[in-house]
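S.K.: Below are the sequence and a predicted model for it; my questions follow.
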Amino acid sequence: MSTADACAVGCRFCFRADVGRDVLSIEQYAHALSRLHELGIDEVCLSGGEPTDHPDFRQFVRVALQFGFRCAVVTAAREGKRLSALAGVAGMLSHVTVSADSQEAERLGHTGRTIASTTAVFDALGHTRASLHVTAYELGDEDLADIRAVVTAAGVGLEVSPLLPSRTFRFDNPNLAHDLDLIENSLGMSPELRAVVDQYHQWMADPPHRDCESERLYLSADGYLRRCPYDTERQVSVDASRQEISEAVQRMLTEPPHTDIACLAICRPSSAEEAANPVDHDAGNADQAYRQEEPVR
C-alpha cells in the first residue's frame, strides 16, 4: 500500500510508478481493508514515499490489526519524528524492512540512508522481526563490514538488491558483474537472487512471452487497487461497490497482463516458501530497486 506519492528522498534509481501529491486517506485505507478482508487477503505492507511521515501512520497499523491483518512496513526512518513513529508501533508490526544504500548508491541517489545508521532503528524496534535491505551499487569492503556489523548486532535478516541496468528505466550499472561477484564471494548468493540474475540475462538477450505471475495487489495513494503499480488499465477504485471490486480483482487474476523487462525490474513471483511464511514488501519505494514481491537475500 502506497501511503503517499511524494517522497523526500527522490533517488535517481527509484522505480516508483506513482509520483505526485496524492496522500492515502484513512477513510480510503479503511474502506480498502474492508474489501480486501472480504476477498481473503490477510497481510498488508505500508510503503510510501516514507510511511512514517503519514499523519495517520499509527492509525493505519492499528486499523489493519483490527481487521485481522498482519501489518508490515518498509521504511527509511532514522531519527526524530520518523523513528518515534516507527518505535511507537514496532510491537504491532509483523515485519519491518529498513532501507539502506551502499556508499556509492548513497552518493548516486543523495539518499542519506547509510548502512551504519540503521543500528539505531533496529535498537528502537526491540524485536528481530526485521531485515536490513541494502541497495547495492559498486559495493566495497566498507559496505561489507557495515553490513556484517549491523546484521550481527541486531540479529536480523539481510536483503541485497544489486541495481540491474534497465533500458526501460534508463538506468545503467557498469558495476553489476563486480557487485554480483562480491555478493557471491562475501555474502553468499541465494537461489532467489541467482534466479533474478539468470532471468535478467535471458530478458536482455531474448525476452520471453510470459504472463504476470504476481499474487499480490497494489493500493495506490489515490485509492485504486491494481495488479501491480504499473497496471493502470485494470485498476478499480476502493469506492466502487463490493461486486465491482470483486469482479475487477478476479479479472486481474484470470486475465493477467504480459510482463516485460520493466516487470523484472520491480517484481518477483511469490514462492512456495513465501506463501507458507509471507512477508510482504513495497513496490516502488526508492530502495526497492527491482523487486516487489520476493525479497532478494
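M.R.: Noted; the coordinates are in hand.
S.K.: use CA for all of it now, contacts and neighbours both
M.R.: Fine.
S.K.: Wasn't residue 153 part of a helix?
M.R.: Yes - under DSSP: H, G, I helix; E, B strand; the rest coil, residue 153 sits within a helix.
S.K.: Now do the same contact list for residue 130.
M.R.: Applying C-alpha atoms under 8 Å, 6 or more residues apart in numbering, we find residue 130 in contact with 95-98, 122, 156-157.
S.K.: Out of those residues, which end up buried?
M.R.: 95-98, 122, 156 (16 or more other C-alpha atoms under 10 Å).
S.K.: Looking at the contacts of residue 130, which one is closest to residue 207?
M.R.: Residue 207 has its nearest neighbour among those in residue 97, at 31.1 Å by C-alpha to C-alpha.
S.K.: Look at that closest one and tell me its secondary structure.
M.R.: Secondary structure state of residue 97, per three-state DSSP, is strand.
S.K.: show me the contacts for it.
M.R.: Shown in contact with residue 97 (C-alpha under 8 Å, 6+ apart): 72-75, 130-133, 281.
S.K.: got another, please set it beside the one above:
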Amino acid sequence: MSAENVPEPSASAHPPFRTALISTAGHCAVACGFCFRTDRAHGFLDVATFTRALSRLKEIGVASICLTGGEPTHHSDLRQLVRLAHQFGMPVSVVTSARTSAEVTRLGEIAHLLTNVTVSADSVNAMRIGRTTRSVSSGVSVLLGIETPVKVLHLTYWQVTADECREIHQLLSDTDIDIQLSPVTLDEKACDREGLSLYDYVQQQRSDAELLGGYVLLSPRFQEHLVALRAMQLYPERQHACRSAALYVSAGGELRRCPYSRSGVAVHAARTDIGRFLAHGTQDWTTPDCAAICRADP
C-alpha cells in the first residue's frame, strides 16, 4: 500500500502522558548514519522555552522528563535545566553519547541530581553502518565513572557475533549497569547499500536477537517489541495509530506526541491551543523508527 493510500489514524482515546522527552539541542555531533531524527536544526534549547515547557507539561500531568540530544552535555546551562525541573517536582533522566573528557566531566557534575543516566553505544557493525565510535567498552567506562542511582547502557546492535556478545557480557558482569537493546533500523536505501532484501534484513534481526539472548536476558516486553517490529516491516499496511505515553519537546519549543510526529504546537501557545492539540486524535502511525522510543527495557 502506498503512503498516499494509507488512511488517516482514527481519533481514539489516548492513555495519560506520564513522561516527556526534551531535546536540548537541534543538532548532534555524533550524526549516526542510521538516525532518522526528523527535527534537525541549529541551536540549543533556551532556558525560557524550557521553563515554559515544564509549566505546560506539569499542567498536562507529566510526572518526569528525560533530557535527550543532540548531546545534553553540550548545553551550557545543563545544570540549570535539571534544577528547574526539580523546582517543578519532576525527576530528570538523561540519554547521552558522552565520550570526550569534557562531556564526561559535565555529565559527572550532574549525575547525582539524576534518577537515571543512559549512555548510548553501538555494536561493531552498528558502528560501521552508523559511522560512529560509540563502542560498548567506552560506554561502560563512562557509566562506571559516574555516581547516579540507575545506570543503563543502550546498545544499538547489528550483525553481532558470539565473541562480541561474550565480551559485552563480561564487561557488564559484576557491575550495577543495566542494558537496553535496539536493533538497527534500516530504510530501503540502507538495505540496498548492505545488499539485503527485506526478508534478509528481518532474518538478521531475528538471528541477532537469538544470539544476544544467550548472553543477555531478553524481557517479555522486548521480545514482544521485536515481534511487533517485524510485523511493521513485513506488513506495513497493518500499521496502527501512535500510542506513545511520552510527549516530546523539540529544542525549538514545539510540543509533539513523539519525535516523529508530523504535527505539534508551540509550548508558548495558549493553554487552550495546547489542550486542543492533545485532545485531538493522533495524526501519526507507529513506524519501526519510533517504536523503539515506546519501550525502554531489554
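M.R.: Received the coordinates, thanks. Worth saying up front: this structure is predicted, and the values here are computed from it rather than measured.
S.K.: Superposing both, give me the TM-score.
M.R.: The TM-score (TM-score structural alignment, normalised by the length of structure 1) is 0.83; 266 aligned residues with a C-alpha RMSD of 1.9 Å.
S.K.: Just send the contacts of residue 130 of structure 1 back as CSV, with distance to residue 54 of structure 1 too.
M.R.: Listed next are the contacts of residue 130 of structure 1 as CSV, based on distance: C-alpha to C-alpha, whole Å:
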residue, distance to residue 54 of structure 1
95, 18
96, 16
97, 17
98, 17
122, 21
156, 26
157, 26
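S.K.: which one of these sits closest to residue 115 of structure 1?
M.R.: So of the contacts of residue 130 of structure 1, ranked by how close each gets to residue 115 of structure 1 (C-alpha to C-alpha), first place is residue 98, at 9.5 Å.
S.K.: Now check structure 2 for the residue matching the closest one.
M.R.: Aligned by TM-score structural alignment, residue 98 of structure 1 pairs with residue 119 of structure 2.
S.K.: do the same with residue 249 of structure 1
M.R.: Looks like residue 249 of structure 1 aligns to residue 278 there (TM-score structural alignment).
S.K.: any residues touching the helix or strand containing its match, and which ones?
M.R.: Using DSSP states H and E, residue 278 of structure 2 maps to helix 271-279. By C-alpha under 8 Å, 6+ apart, the surrounding residues in contact with helix 271-279 of structure 2 are 56, 264-267.
S.K.: all strands of structure 1, in order?
M.R.: With strands called from DSSP state E, structure 1 shows them at 43-46, 70-75, 95-101, 130-136, 157-162, 218-219, 224-226, 236-237.
S.K.: Let me have these in a markdown table, extended by distance to residue 201 of structure 1.
M.R.: Below are the strands of structure 1 laid out as a markdown table (distance: least, C-alpha to C-alpha, whole Å):
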| stretch | distance to residue 201 of structure 1 |
| --- | --- |
| strand 43-46 | 30 |
| strand 70-75 | 28 |
| strand 95-101 | 24 |
| strand 130-136 | 18 |
| strand 157-162 | 14 |
| strand 218-219 | 27 |
| strand 224-226 | 28 |
| strand 236-237 | 34 |
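S.K.: what's the closest of these to residue 190 of structure 1?
M.R.: strand 157-162 (9.9 Å).
S.K.: follow-up on the earlier one: report the buried residues of the helix holding residue 278 of structure 2.
M.R.: 274, 277-278.
S.K.: Now it on structure 1. Mean distance?
M.R.: Its aligned residues in structure 1 lie a mean 2.3 Å from helix 271-279 of structure 2 after superposition (mean C-alpha distance after the TM-score superposition for structure 1).
S.K.: now that helix: how far from the chain's centre is it?
M.R.: Distance of helix 271-279 of structure 2 from its chain centroid, counting by C-alpha atoms, centre = their mean, to the nearest Å, is 25 Å.
S.K.: and if you look at stretch 133-150 of structure 1?
M.R.: 19 Å.
S.K.: quick one: residue 91 of structure 1 and residue 46 of structure 1, what's the gap?
M.R.: Residue 91 of structure 1 sits 15 Å away from residue 46 of structure 1, taking C-alpha to C-alpha, to the nearest Å as the criterion.
S.K.: and the two? which has more neighbours close in?
M.R.: Neighbour count, other C-alpha atoms under 10 Å: between residue 91 of structure 1 and residue 46, residue 46 has more, with 25 against 13.
S.K.: The more buried one matches what in structure 2?
M.R.: Residue correspondence, TM-score structural alignment: residue 46 of structure 1 in this structure matches residue 67 in structure 2.
S.K.: do residue 155 of structure 1 as well
M.R.: Match for residue 155 of structure 1 (TM-score structural alignment): residue 176.
S.K.: any idea how far its match lies from residue 154 of structure 2?
M.R.: For residue 176 of structure 2 relative to residue 154 of structure 2 (C-alpha to C-alpha), the value is 14 Å.
S.K.: The two: who's more crowded?
M.R.: Counted by other C-alpha under 10 Å, residue 176 of structure 2 and residue 154 do not tie: residue 154 has more neighbours, with 24 against 12.
S.K.: Return the residues in contact with the counterpart of that one in structure 1.
M.R.: With the correspondence set by TM-score structural alignment, residue 154 of structure 2 lines up against residue 133 in structure 1. By C-alpha under 8 Å, 6+ apart, the residues touching residue 133 of structure 1 are 97-100, 158-161, 287.
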